[in-house]
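S.K.: sequence? don't have it. structure:
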């Protein structure tokens, strides 16, 4: 039976306040991140634009009444056709900020929310719900058409895919506002219910167990639906919700603040320390040493916070070198083994192919060059007596950033626009014969070959180039399963996660997605007989041996959000003194890290 919105008087003030505060924090964070690529290039650019605009409602308060025929600033209004906002970006368009968007949509969205609630229904095989933030959900095998197809977390998807998902952000916010405006607090709570209404009775867990998963597209839903069917027994109903878009992190933060998080979540691995510091995650009971015996070392670090383990690593992602093997062979070139070789080989490639560039610089993607700090023998940040401090102004970090900037400014190995490139731009440039080699994540290569299958015979891979310190460390991305503290079905949740992490079952899904399992037994299976056993792909499992994780402080997300890791490189490319730039970066990081 459909819900009757006229009986849902209003959302409790507490939920309105929490939602408002979460949105305000979200927009403030975007304003602090000019040019920062986190959350998608499109979103970053919108953040830059919004940060520079004044709220037009504030202008209206102080605007004096104009006389007849008088334009802005007391100037005479010019005759002619009145400009409208029909063409976006014209001078006549009324500029709006985030708060205006929410006000502009409020009336229409309230209607949309009411219509949505009235469409509540059951389908054969399970209950179907539309999420508060525009996610798809299904219970016990029910499958619906996708609302959108946003990508997974930044560290395991290319920017090319994330840019396509930028539209989904506004859809997500619109549906969120619609449900709040519809005034149904009971429905809001149901949409984010941790474990349903059953609780435990007589030692047997029962109720609804909700799992939030990354939204990689409807073609992967049957895999997860089968798991939901498998465990929807004995009074337990498993409900799946597919969370995607650039605001996936904020959706979790909102759910945590309102104490409506799911039982199980598949979260970005850099989020685990943050959520653990909030007391939102249930410890697994394992020791850090035990976890390192079961998982890739850097993946084990991602679920460890203050010597306590709070999650189960699911997939791993690293970067390696991808190059045009056919063109290298014709020119008699070998893939570079060190970063100095990158310069020599890149210049030789350009001599052989004057219409192409030797190497793809990703100036807008910090994870393509920040790990070079490790390769140069430095550290990004370290903890001493409980206080985290940046080390980005030390000589090794200064030299690493200066070298990477020089690939563009001194050696000309990439076009000028590469200053703002990210992973998706690299894939496009490589597929269009613009560059001869680039650093690519395993997901980048997957994307490249899906879009250009004819290139598989033309490309090859090599390990990441080594730096002066003799190592080729790279960042480990990926996702971790966690159980939230408010879950009333913890034992069933652990049982489900154990089932998902079975080696053969894990390889079945990660190989389809182009990911690598973070569990060592599954990784061994994938590397020897699976999709990563070929010569083209086996460089990525090998690269995991030197992969490292970000500083495990809950404040790390704040460091990323400042955008200064990217802005520092841009400043050096622009001609600023590297030492001064890195001193400023270190100070900003220290201010953000605090005693986290």
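M.R.: Structure received. Keep in mind that what you see is a predicted model, and the values were worked out from it rather than measured.
S.K.: C-alpha from now on. contacts and neighbour counts both.
M.R.: OK.
S.K.: burial of residue 329, as a residue count?
M.R.: By other C-alpha atoms under 10 Å, the residues close to residue 329 number 11.
S.K.: Check residue 243 too.
M.R.: 31.
S.K.: Number of residues surrounding residue 108?
M.R.: Neighbours of residue 108 under the rule other C-alpha under 10 Å: 12.
S.K.: The helix or strand containing it - contacts with which helices or strands?
M.R.: For residue 108, the element it lies in under DSSP states H and E is helix 98-118. Packing partners of helix 98-118 (3 or more C-alpha pairs under 8 Å, 6 or more residues apart in numbering; DSSP states H and E): helix 166-182.
S.K.: Please repeat the previous calculation with a cut-off of 10 Å.
M.R.: helix 13-31, helix 41-51, helix 56-62, strand 126-130, helix 166-182 (3 or more C-alpha pairs under 10 Å, 6 or more residues apart in numbering; DSSP states H and E).
S.K.: Which one of the ones you listed lies nearest to residue 410?
M.R.: Comparison of the helices and strands packed on helix 98-118 against residue 410 by C-alpha to C-alpha identifies helix 41-51 as nearest, at 26.0 Å.
S.K.: Now that closest one: buried residues?
M.R.: By neighbour count on 16 or more other C-alpha atoms under 10 Å, the buried set for helix 41-51 is 41, 42, 43, 44, 45, 47, 48, 50, 51.
S.K.: gap between the first one and residue 269?
M.R.: Here the criterion is C-alpha to C-alpha, to the nearest Å. By it, residue 41 lies 21 Å from residue 269.
S.K.: ok, and what's touching the helix or strand encompassing residue 589?
M.R.: Using DSSP H and E, residue 589 falls within helix 578-593. Contacting residues not belonging to helix 578-593 are listed as 380-381, 387-395, 397-399, 401-402, 405, 553-572 [C-alpha atoms under 10 Å, 6 or more residues apart in numbering].
S.K.: Restricted to buried residues, select these in PyMOL.
M.R.: Remark: buried members of the contacts of helix 578-593, expressed as a PyMOL selection using 16+ other C-alpha under 10 Å:
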select buried, resi 380+381+388+389+390+391+392+393+394+397+398+399+401+402+405+553+554+555+556+557+558+559+560+561+562+563+564+565+566+567+568+569+570+571+572
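S.K.: Just the ones of the contacts of helix 578-593 in strands?
M.R.: Secondary structure assignment (DSSP state E) places 381, 387, 388, 389, 390 from these within strands.
S.K.: how much space is there between the third one and residue 346?
M.R.: Distance of residue 388 to residue 346, given as C-alpha to C-alpha: 38 Å.
S.K.: One more: the second one?
M.R.: Residue 387 sits 42 Å away from residue 346, going by C-alpha to C-alpha.
S.K.: Same check on residue 355?
M.R.: From residue 355 to residue 346 the distance is 13 Å (C-alpha to C-alpha).
S.K.: want to compare, so here's the second one:
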């Protein structure tokens, strides 16, 4: 059993132990008073710069909520689940918890989160509706979006021009065809440029936009695995063909975090499925590519266009001793100035519609592209067992890309494992 599954199992046990305790912890001042010391757990606002950004924002919060004191615990997404689980098991959960898209059902289903005093219809006026949906479970709003992480297609316009390609691919057939035309190998067959980089991005987050673009879904409306449908198999088959049949990319050639910036900036890839902050990385490592307008974007599309949308959501513990103060902090962090500051630091996408005209967004074409295509955004998760299931996607995709299993075999096996996790509740 992997670490992710162990943590997920521990989370379920801890939540079951605390879910029946009902009401705020002793000493709470009640929902009608915004006062008290609240503990905030955040995986964003990293490093010294991030800490200063958050502290500056919290000074503003303090001005309007003088009776509230905020104690901050900084962590990373890699350690977030463990931190949350430990705090819940100890009987002293954080008051405000920033967590990822897909995390709401696992926590809300076990009674760990408090519903917020919000209505989806009202939130959808201020935020992109697709950004609001991941914060809802069983018809109740449990979280507010603070920032979005998106994945879509990026390409080098100069390489396309050299290959005689006038624009980005419009479907899977063109995506694969363009990748073959853009791939370069030397006389000895060594890869010098990948036509399509699908490996430097997280494999789950590469597969999912392809799944959605092919008309598929992660789960059915009643919570059963659907990613092994014909659409899902077709999406994984495309990835497998890019690697094994077309040889448009080799394992180890395009590495995430390599010196010199992303493969697209290095000229080691002509196209990629990647994160919106690739733009920021190119600005830092190869700014001339941006000045010369050599970076373009495209939606992953086949049966429909699809944009992967992850992100960070603010939530309140059901056991907070000061729920009114905690809810006030979540609303503040999701408001324009704090969320803009958080997004600027990470090169991410604001969830607030009003920020589309901000200087930050108008100066970042990747963020602009994501915000312009939010109507085609899809989010992962959707079932309470998601934190157990998601960690198995990487091995599943790799087994197909390495030729150990067919795409159908790989996804069917994962569906069986996922259904078992779902059935356990």
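M.R.: Thanks, I have it. Keep in mind it's a predicted model, so treat the numbers as computed, not measured.
S.K.: re the thing from before, now, among the buried residues of helix 41-51 of structure 1, which is nearest to residue 466 of structure 1?
M.R.: Using C-alpha to C-alpha, the shortest approach to residue 466 of structure 1 within those belongs to residue 41, at 28.7 Å.
S.K.: Let me see the ranges of the strands in the stretch 101-250 of structure 2.
M.R.: For the stretch 101-250 of structure 2, strands defined by DSSP state E, counting those that start in this stretch occupy the ranges 136-137, 140-141, 143-156, 184-185, 191-193.
S.K.: quick one: contacts for the counterpart of residue 447 of structure 1 in structure 2?
M.R.: Aligning on TM-score structural alignment places residue 447 of structure 1 opposite residue 281 in structure 2. When contacts are counted by C-alpha under 10 Å, 6+ apart, residue 281 of structure 2 touches 257, 260, 261, 262, 265, 287, 347.
S.K.: Just list the residues touching the equivalent of the last one over in structure 1, thanks.
M.R.: Spelled out, it's residue 347 of structure 2. Using TM-score structural alignment, the equivalent of residue 347 of structure 2 in structure 1 is residue 514. Taking C-alpha under 10 Å, 6+ apart, we find residue 514 of structure 1 in contact with 156, 157, 317, 442, 443, 444, 445, 446, 447, 531, 532.
S.K.: ok, those residues in structure 2, which still hold?
M.R.: With both residues aligned by TM-score structural alignment, their matches' C-alpha atoms under 10 Å, the contacts of the contacts of residue 514 of structure 1 that structure 2 also has are 317, 442, 443, 444, 445, 446, 447, 531.
S.K.: Let me have those residues in JSON lines, adding secondary structure and distance to residue 226 of structure 1 as columns.
M.R.: What follows is those, written out as JSON lines (DSSP: H, G, I helix; E, B strand; the rest coil; distance: C-alpha to C-alpha, whole Å):
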{"residue": "317", "secondary structure": "strand", "distance to residue 226 of structure 1": "26"}
{"residue": "442", "secondary structure": "helix", "distance to residue 226 of structure 1": "27"}
{"residue": "443", "secondary structure": "helix", "distance to residue 226 of structure 1": "25"}
{"residue": "444", "secondary structure": "helix", "distance to residue 226 of structure 1": "29"}
{"residue": "445", "secondary structure": "helix", "distance to residue 226 of structure 1": "29"}
{"residue": "446", "secondary structure": "helix", "distance to residue 226 of structure 1": "25"}
{"residue": "447", "secondary structure": "helix", "distance to residue 226 of structure 1": "26"}
{"residue": "531", "secondary structure": "coil", "distance to residue 226 of structure 1": "23"}
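S.K.: just those now: which is nearest residue 486 of structure 1?
M.R.: Taking C-alpha to C-alpha as the measure, residue 486 of structure 1 lies nearest residue 317 of those, at 29.6 Å.
S.K.: Counterpart of that closest one over in structure 2?
M.R.: Match for residue 317 of structure 1 (TM-score structural alignment): residue 149.
S.K.: where's that match relative to residue 392 of structure 2, distance?
M.R.: 21 Å.
S.K.: ok, now residue 424 of structure 2?
M.R.: With distances taken as C-alpha to C-alpha, residue 424 of structure 2 is found 17 Å from residue 392 of structure 2.
S.K.: returning to that earlier point: JSON lines for the kept ones among the contacts of residue 514 of structure 1, including distance to residue 222 of structure 1?
M.R.: Listed next are these as JSON lines, based on distance: C-alpha to C-alpha, whole Å:
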{"residue": "317", "distance to residue 222 of structure 1": "24"}
{"residue": "442", "distance to residue 222 of structure 1": "24"}
{"residue": "443", "distance to residue 222 of structure 1": "22"}
{"residue": "444", "distance to residue 222 of structure 1": "25"}
{"residue": "445", "distance to residue 222 of structure 1": "25"}
{"residue": "446", "distance to residue 222 of structure 1": "21"}
{"residue": "447", "distance to residue 222 of structure 1": "22"}
{"residue": "531", "distance to residue 222 of structure 1": "21"}
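S.K.: got the buried residues for the helix holding residue 589 of structure 1?
M.R.: 578-579, 581-590, 592-593.
S.K.: quick one: that helix to structure 2 mean distance?
M.R.: Taking mean C-alpha distance after the TM-score superposition for structure 1, the mean distance separating helix 578-593 of structure 1 from the aligned residues in structure 2 is 2.1 Å.
S.K.: where in structure 2 is the aligned partner of that helix, by residue range?
M.R.: The alignment of helix 578-593 of structure 1 onto structure 2 (TM-score structural alignment) spans residues 407-422.
S.K.: The residue in structure 1 that residue 328 of structure 2 lines up against and residue 210 of structure 1: what is the separation?
M.R.: Using TM-score structural alignment, the partner of residue 328 of structure 2 in structure 1 is residue 495. Separation of residue 495 of structure 1 from residue 210 of structure 1 (C-alpha to C-alpha): 14 Å.
S.K.: The two: which has the busier surroundings?
M.R.: Between residue 495 of structure 1 and residue 210, counting by other C-alpha under 10 Å, residue 210 is the more crowded of the two (29 against 11).
S.K.: Residue 29 of structure 1: how many residues sit nearby?
M.R.: 16.
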